[in-house]
Structure formats: C-alpha cells, structure tokens
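Student: Sequence first, then the predicted structure, then my questions.
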Amino acid sequence: MDVYFYHLENHTLERVLPSLIEKTLARGWRAVVQVGSEERLEALDLALWTYADDSFLPHGSAKAGFAADQPVFLTVGSETPNGAGVRFLVDGAEAEEFSGAERFVYVFDGHDDAALQTARSQWKAAKAAGCSVTYWQQSESGRWEQKA
C-alpha cells in the first residue's frame, strides 16, 4: 500500500486537486475524494466542474446518485462505491484503516496547524500499518519536490 502526502504551500486545494485527479484518471484509475465536511464537499463539487474554462472532471456524490458509475466519487465517509484504486483525503479527512484502495493521497494545507497535526498522525499510522509513505512539498514555483 502506497500513501502519499502532498504539503500545499503556495496553491489552494481547489487549484491542485484537479491536476492530481486528472493524472489518476489518465492512468485508467478511479478515485474517491474523502472530504472533512459536507460544506467543503459542496465547494469541491463546484470546483471540479469549473476549475478550467475548457475542461471539467466527471464526478459525483451520493446526492447525485449512480455512485458505482462515477469515475470520481466525493464523500465525507469511508465508502468506495465506485471501486476506486486511489483515495484522496483532504480538509482533515482521515483514513480509518489503510485498505480498500491501492493508493492513499493526503493533500493538506501547510499553513493550517490542525491540518499539519492530522498529516503527522496519519503519517505515523501509515508507517505503523506497514505502508510505503512518500512526502511531497510544494516549492515556491508550485512544483512538487520529494522530501521523504
């Protein structure tokens, strides 16, 4: 099991998450995006439809229905109704256990102390569970640099 940590420094989640999801879909994988609250789920839902003038990411949530058919499923829970191989955890969402996906991806705001603490505790939990963990930090230019 691979667990990746993406430490946001210079861009918002709404700017970064679409590109990470695009890379996931380009590999032929499905994704689940687990969000910390219903309010943030609604905001990300809108952001994924409108993040670019010439593109959108096909996605849905339980509210939209057809969960099994969604290439990207948004949730505040731990379900994976679309058979996703990648689980993104954002805005304080935490994995209860590291199973049910091939890859877990934490994306967290480096300017938010609570997000940093959550990421640190999840790093320790992933290592204790025997997962392979990788840490990426955003540079000033917005590029990802592997730090651990």
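Tutor: Great, that's in hand.

Student: Could you use CA atoms for every contact and neighbour count after this?
Tutor: Fine.

Student: what ranges do the strands span in this structure?
Tutor: 2-8, 31-35, 60-61, 72-75, 86-90, 103-109, 132-138, 144-146 (DSSP state E).

Student: try this one next to it:
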Amino acid sequence: MPALFYHLTRSTLEQTAETILQRALKQGWRVTLRGSDAGVLGRLDAALWAGDEAGFLPHGLAGGPHDADQPVLLTTGPGLPNDPQALMAIGGAPVQPGEVAALSRVWILFDGGDPAALAAARSQWRELTGAGAAAQYWSEEGGGWQKKAER
C-alpha cells in the first residue's frame, strides 16, 4: 500500500485523525500515531476522549505500562510499540520506507496553512518515493478528499 499524504485545508487535525482512526479500528487494525510534539499529542488525546460514547475511541499516550496493548497508541518515539497494522504520522514525524512496505496503511497528515508543515511533507514525499515506496497525495480542496498525485 502507498503512504497516503493528507493535505489538511478544511478539516482540523483532530477531525481527520478521529475519522481515520475510527475506520481503522472498524477494520480490526491497531494504529501507532506518531507525532513530533508532545503538546500536540496531548491536545489530540484530550479531543479523542471528549467524544460522546458512540464516538469513543480507545487509545492511550505512550509511556504507560500498557503501551503494547493499546489499539491506538499516541507517541513521539520511534518504532511501533503496539504492533500495529497502520501508522499515522503528524507534525512532520518521520516515516521509514520499510514501515510503508510492512504496514497495511500509512497516513501522513499535514496542515496546509503551515509553510513549515508543507515543506516537511514535500521532503517526506521525496524521501519515501526516492526510496521506492509508493505514495498518494490527497487534498480536500473541493470540500471532499480528492487524490491529486500518485507515485
């Protein structure tokens, strides 16, 4: 499967991550959500707990005794500590070409209003595709997600 780059221009990180994570859990997948900023992961953690009971999304922040058991593990560290089928990277967190090849799905979410995030996503695209990983670029320009590029 290719790495799926999601260019956020209308939806928030919290909205997009929650939607994707709910779908992943329905597939029976475990997910490692890798970020580069503990503060952002803390806000995402709070947002995921704030949903109503129907939208409850089981997850945990890395660093506890049950990291390996979490269906969704939010971490700033390397590796895949909860043995996931999928990886979501936010905030420019690194993704290795081997992870793209080994996992059922890899999502890379980036803020379209942040020039540094755009530059980091472009760099990740070049690095991953240059190493032979497949990638798709998705944008929500027209109100819905549209695939704009594939390599």
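Tutor: Structure received. Remember, it's a predicted structure, so these values are computed and weren't measured experimentally.

Student: what TM-score do we get after superposing?
Tutor: Here the TM-score for the pair of chains, by TM-score structural alignment, normalised by the length of structure 1, is 0.91; 146 aligned residues with a CA RMSD of 1.5 Å.

Student: Compile the strands of structure 1 into a markdown table and extend it with columns for mean neighbour count and distance to E42 of structure 1.
Tutor: A markdown table is the format used below for the strands of structure 1 (neighbours: other CA atoms under 10 Å; distance: least, CA to CA, whole Å):
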| stretch | mean neighbour count | distance to E42 of structure 1 |
| --- | --- | --- |
| strand 2-8 | 21 | 21 |
| strand 31-35 | 27 | 10 |
| strand 60-61 | 20 | 9 |
| strand 72-75 | 26 | 9 |
| strand 86-90 | 24 | 13 |
| strand 103-109 | 23 | 17 |
| strand 132-138 | 17 | 25 |
| strand 144-146 | 13 | 27 |
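
Student: report the longest helix in structure 2, please.
Tutor: Longest helix in structure 2, counting residues (DSSP state H): helix 115-130.

Student: Next, the angle strand 3-8 makes with it.
Tutor: On the basis of axes from the mean of the first three to the mean of the last three CA atoms, to 10 degrees, helix 115-130 of structure 2 is oriented at 160 degrees to strand 3-8.

Student: Help me confirm that L74 of structure 1 comes into contact with V35.
Tutor: Yes - the criterion here is CA atoms under 8 Å, and L74 of structure 1 meets it with V35 at 7.3 Å.

Student: shared neighbours of the two, anything?
Tutor: L41 (CA atoms under 8 Å, 6 or more residues apart in numbering).

Student: Could you measure from the residue nearest the centre of structure 2 over to E53 of structure 2?
Tutor: With the centre of structure 2 defined as its mean C-alpha position, the nearest residue by CA atoms, centre = their mean is M88, 2.1 Å away. Between M88 of structure 2 and E53 of structure 2 the distance, using CA to CA, to the nearest Å, works out to 23 Å.

Student: what does A68 of structure 2 give?
Tutor: Distance from A68 of structure 2 to E53 of structure 2, by CA to CA: 24 Å.

Student: Settle it for me: which of those two has more neighbours?
Tutor: A68 (15 against 8; other CA atoms under 10 Å).

Student: what sits against the spatially closest residue to that one that is not a sequence neighbour?
Tutor: Spatially, and ignoring its direct neighbours in sequence, A68 of structure 2 is nearest to N82 (4.0 Å; CA to CA, 6 or more residues apart in numbering). Counting by CA under 8 Å, 6+ apart, N82 of structure 2 makes contact with 30-32, 67-73.

Student: out of these, who's nearest K147 of structure 2?
Tutor: Each of the contacts of N82 of structure 2 was checked against K147 of structure 2 using CA to CA; the closest is V31, at 22.7 Å.
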